[in-house]
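**Q** What shape does this take:
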Amino acid sequence: MGEQKRKQEQKPEPYFIFEKKNYQVMLIGIAVIALGFLLMTGGGSDDPEVFNPEIYSWRRIRLAPMLVLLGFGIEVYAILLNPKKK
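**A** As a prediction, this is how the structure comes out:
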């Protein structure tokens, strides 16, 4: 009878490496990275003989890469975040 009680008490709980807050911050980081890559798209030309200077716009050269780097920084923060610490 004692063994049955111990087996009932030892129900394995799901093991997650991170807490809910970590995953929320990770999703924010992924969204920022995706936004950066979306801002980098476009600017090309359908005709290979025609040069489109729009490929060197401020949005594609400065803003989008900074958003991608910011997103990676958010991801590192999400991994190192300890929500249990107050």
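
**Q** rest of the way, CA atoms for contacts and neighbours
**A** OK.

**Q** Quick check: the most centrally placed residue in the chain vs Tyr56, distance?
**A** Centroid-nearest residue in the chain: Ile30, 2.4 Å away (criterion: CA atoms, centre = their mean). To Tyr56, Ile30 is 25 Å away according to CA to CA, to the nearest Å.

**Q** before we go on, could you also do this sequence so I can check it against the first one:
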Amino acid sequence: MAKDKSYGSPTLTRDEPAKKTVVTTTPVTRTVPTRPLTGEPTRRADPAAALPFGRRNYTLMLIGIGVILMGFFIMSLDKEEFGFGFLGLTLGPLVVISGFMLEFFAILARPARA
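**A** Have a look, this model is predicted:
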């Protein structure tokens, strides 16, 4: 083996194969954390904590969906040609927009703490 003079560590040339050095040490025992073998997610103690929203959020979401559907129903009641009356152009879209605003509020509202 040729020696590298700057660092003092041996370097291999193309002609020399690498030699393996076996170092024996005493066995080290480590505790390995165990995982469930089934692959199922761990369950929380409180089943209500698993839901991302609270009861108030889901109630507001259902009300918002109802308001949106009511707005589309109001738009369908317009008797003018192509829905160009007050119900189709003004009242119905305002009700639909208010339903979407209610949905936005229902998603962003902080769930009630029990």
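
**Q** So what's the residue count around Glu64 of structure 1?
**A** Careful, residue 64 of structure 1 is Ala and not Glu. Neighbour count of Ala64 of structure 1, defined by other CA atoms under 10 Å: 22.

**Q** In structure 2, point me to whatever sits opposite it in the alignment.
**A** Structural alignment (TM-score structural alignment) places Ala64 of structure 1 against Gly92 in structure 2.

**Q** Quick one: end-to-end length of stretch 72-91 of structure 2, please.
**A** 10 Å.

**Q** again but with stretch 87-98 of structure 2, I slipped
**A** For stretch 87-98 of structure 2, the first-to-last residue distance is 15 Å (CA to CA).

**Q** Likewise for stretch 54-74 of structure 1?
**A** Start and end residues of stretch 54-74 of structure 1 are separated by 29 Å (CA to CA).

**Q** again with stretch 76-93 of structure 2
**A** Start-to-end span of stretch 76-93 of structure 2 (CA to CA) is 11 Å.

**Q** what does stretch 52-60 of structure 1 give?
**A** Start-to-end span of stretch 52-60 of structure 1 (CA to CA) is 13 Å.
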